[in-house]
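Engineer: Here is the input, now give the coordinates:
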Amino acid sequence: MESRNTSAPETASSGGALVLAWLFVGVPLLWGISQTFIKALALFNS
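Structural biologist: The predicted structure is shown next:
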């Protein structure tokens, strides 16, 4: 019996592009979470 590789082919990507992609998504996400946390604290401190 022959073993076949049925997984998707690997694509080469640079580490820098991966870091930029995570920063592009992560920075606004963290900013939004921090703003939500600050506004929630203001509700409980009133």
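Engineer: use CA for all of it now, contacts and neighbours both
Structural biologist: OK.
Engineer: which strands and helices sit next to the host helix or strand of I38?
Structural biologist: Under the criterion DSSP states H and E, the helix or strand holding I38 is helix 15-45. Helix 15-45 sits against no helix or strand, with contacts defined as 3 or more CA pairs under 8 Å, 6 or more residues apart in numbering; DSSP states H and E.
Engineer: next up, for comparison:
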Amino acid sequence: MSTDTSPPSRRGLIAFAWLWVGAPLAYGLYELVQKATQLFTG
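Structural biologist: Sure thing, here's the model as predicted:
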């Protein structure tokens, strides 16, 4: 599914939705890697 057929307002909404979900997900993954590194390295 390409976003080229979407109107610009919808494209902005899709980008906002990705950021809304992606930012906490990226932060959670970052924290997970930090905790796992501490766990395995001591």
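Engineer: So after superposing, what's the score?
Structural biologist: The TM-score (TM-score structural alignment, normalised by the length of the second structure) is 0.74; 35 aligned residues with a CA RMSD of 1.4 Å.
Engineer: Tell me the residues of the second structure aligned with the helix holding I38 of the first structure.
Structural biologist: Alignment note (TM-score structural alignment): helix 15-45 of the first structure is matched to residues 11-41 of the second structure.
Engineer: mean per-residue distance, stretch 18-27 of the first structure to the second structure?
Structural biologist: Its aligned residues in the second structure lie a mean 0.3 Å from stretch 18-27 of the first structure after superposition (mean CA distance after the TM-score superposition for the first structure).
Engineer: Buried residues of the match of helix 15-45 of the first structure, list them for me.
Structural biologist: For stretch 11-41 of the second structure, the neighbour count (16 or more other CA atoms under 10 Å) marks no residue as buried.
Engineer: How far does it sit from its chain's centre?
Structural biologist: With CA atoms, centre = their mean, to the nearest Å as the basis, stretch 11-41 of the second structure stands 5 Å off its chain's centre.
Engineer: same thing with stretch 31-42 of the second structure?
Structural biologist: On the basis of CA atoms, centre = their mean, stretch 31-42 of the second structure sits 21 Å off its chain's mean C-alpha point.
Engineer: contacts for it?
Structural biologist: Taking contacts as CA atoms under 8 Å, 6 or more residues apart in numbering, no residue outside stretch 31-42 of the second structure touches it.
Engineer: rerun that using 10 Å as the cut-off
Structural biologist: With contacts defined as CA atoms under 10 Å, 6 or more residues apart in numbering, stretch 31-42 of the second structure is touched by 25-30.
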